[in-house]
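[1] Please find the sequence and the predicted model below.
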Amino acid sequence: MYLYHGFIQRLNKATEFVTMFFLIMMVVLIFVQIVSRVIIGSSFSWTEEVARYLMIWVAFLGAGFAFQYGAHMSIEVLFKKLNLNMQNIFQIISALLCTLFFLLLIVKGIELIKGSINVYSPALKLPMVIVYAAIPIGAFLQILNVIDITWKFLKNNSRGRTNE
């Protein structure tokens, strides 16, 4: 399982880098749009479109590695009052429910991709498959991270420590 965890760490670092790059591009494009609107009196239609699509990718990619930072919403007050065995059970149930939801996202995302093979964005004529691919890719990354944090949680609890 250590090889898996090392792989997840490297994958998350690469995903963080791509997400950061997309976020920077998004900010630059929005800045260009604002400046062009003020100076020229008109903005480029493609900057808004690209920024919107980058935002979709940032959200789906970032959701995966957000698990490693504990950045997703949770109810820890009740969870921490439980004994270790109950915490393990709830962690497993939570991981299974999340995984089922992410599998649904993968299936529906692939359906969306299949249905949009000949669909292009209005301004750039970008294939919408590129935009919609964020859904199954992001969901897959979330599944990998849910498995990883659940494994680490259970391993820590088996040693008698709580996951802080």
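    Right, received. Where do you want to start?

[2] going forward, measure contacts and count neighbours with C-alpha atoms only.
    OK.

[3] what about the longest helix in the protein?
    For the chain, the helix reaching the highest residue count under DSSP state H is reported as helix 2-39.

[4] neighbouring contacts of the helix or strand just after that helix?
    Moving toward the C-terminus from helix 2-39, the next helix or strand (DSSP states H and E) is helix 45-66. Counting by C-alpha atoms under 8 Å, 6 or more residues apart in numbering, the neighbours of helix 45-66 from elsewhere in the structure are 12, 15-16, 19, 22-23, 25-27, 29-30, 32-33, 72, 123-124, 131, 134-135, 137-139, 141-145.

[5] Next up, a structure to set beside the first:
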Amino acid sequence: MIRSVLNTISRGLTLVCIVFMAAIVAVLFYAVVMRYVFHNPPSWSMEVSRLMFLWTVMLGSALVTRENSHIQITFILNALPKTPRTIWMVTMNLAMLFICLIIITEGIRIYPTVSEALSPSLGLSMGWFYLCIPVGAFFMALYVTENLIRTVNEYIRSLRSERNPCH
């Protein structure tokens, strides 16, 4: 049940990232054509593409967190025996969860202040630019929690199978 909800969330985030990346390409292509062909660059193109880029980075970071695909050096981790490796992975997941919670709380704390400012060319609340930080960190925390639970469950399952190899 929970896994299917998380899968649905991941599909939604992936779709948002795909749409935003395609829109960034379209907006920037339009801006280049307008600038170099018609000598009339749009004032809003950089702002719109920056907004979509920020959201794509934060949501994409959450997606790669779920897949445990962030850059990491694994040769030492892979050389460790099962128990120390699991302890290390649990510790890292707890540290990541703690950092995500700090980012969420600080992002929520600064949101009212930054949302009062307006973006220069669109007049859009700067809150939209900063909101991606706590939202992305929330999804990262969700996926780190999933990874943490999966790591502990896999470890417990492996211990049970070692004690009872018939099952």
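    Great, that's in hand. Predicted, not measured: the structure shown is a model, and the values here were computed from it.

[6] about what we covered before: pull out the buried members of the contacts of helix 45-66 of the first structure.
    With burial judged by 16 or more other C-alpha atoms under 10 Å, the buried subset of these is 12, 15-16, 19, 22-23, 25-26, 29-30, 32-33, 131, 134-135, 137-139, 141-145.

[7] ok, how many other residues are close to residue 73 of the second structure?
    Number of residues near residue 73 of the second structure (other C-alpha atoms under 10 Å) recorded here: 8.

[8] Give me the aligned partner of it over in the first structure.
    When the first structure is aligned by TM-score structural alignment, the residue opposite residue 73 of the second structure is residue 75.

[9] From residue 50 of the first structure, how far off is that match?
    Residue 75 of the first structure sits 36 Å away from residue 50 of the first structure when distances are taken as C-alpha to C-alpha, to the nearest Å.

[10] cool, and residue 111 of the first structure?
    To residue 50 of the first structure, residue 111 of the first structure is 23 Å away according to C-alpha to C-alpha.

[11] Specify which residue of those two has the higher count of neighbours.
    Between residue 111 of the first structure and residue 50, counted using other C-alpha under 10 Å, residue 50 has the larger neighbour count: 20 against 13.

[12] contacting residues around residue 5 of the second structure?
    Applying C-alpha under 8 Å, 6+ apart, no residues qualify as near residue 5 of the second structure.

[13] Over to the one 5 residues further on?
    The neighbours of residue 10 of the second structure, taking C-alpha under 8 Å, 6+ apart as the test, are residue 63.
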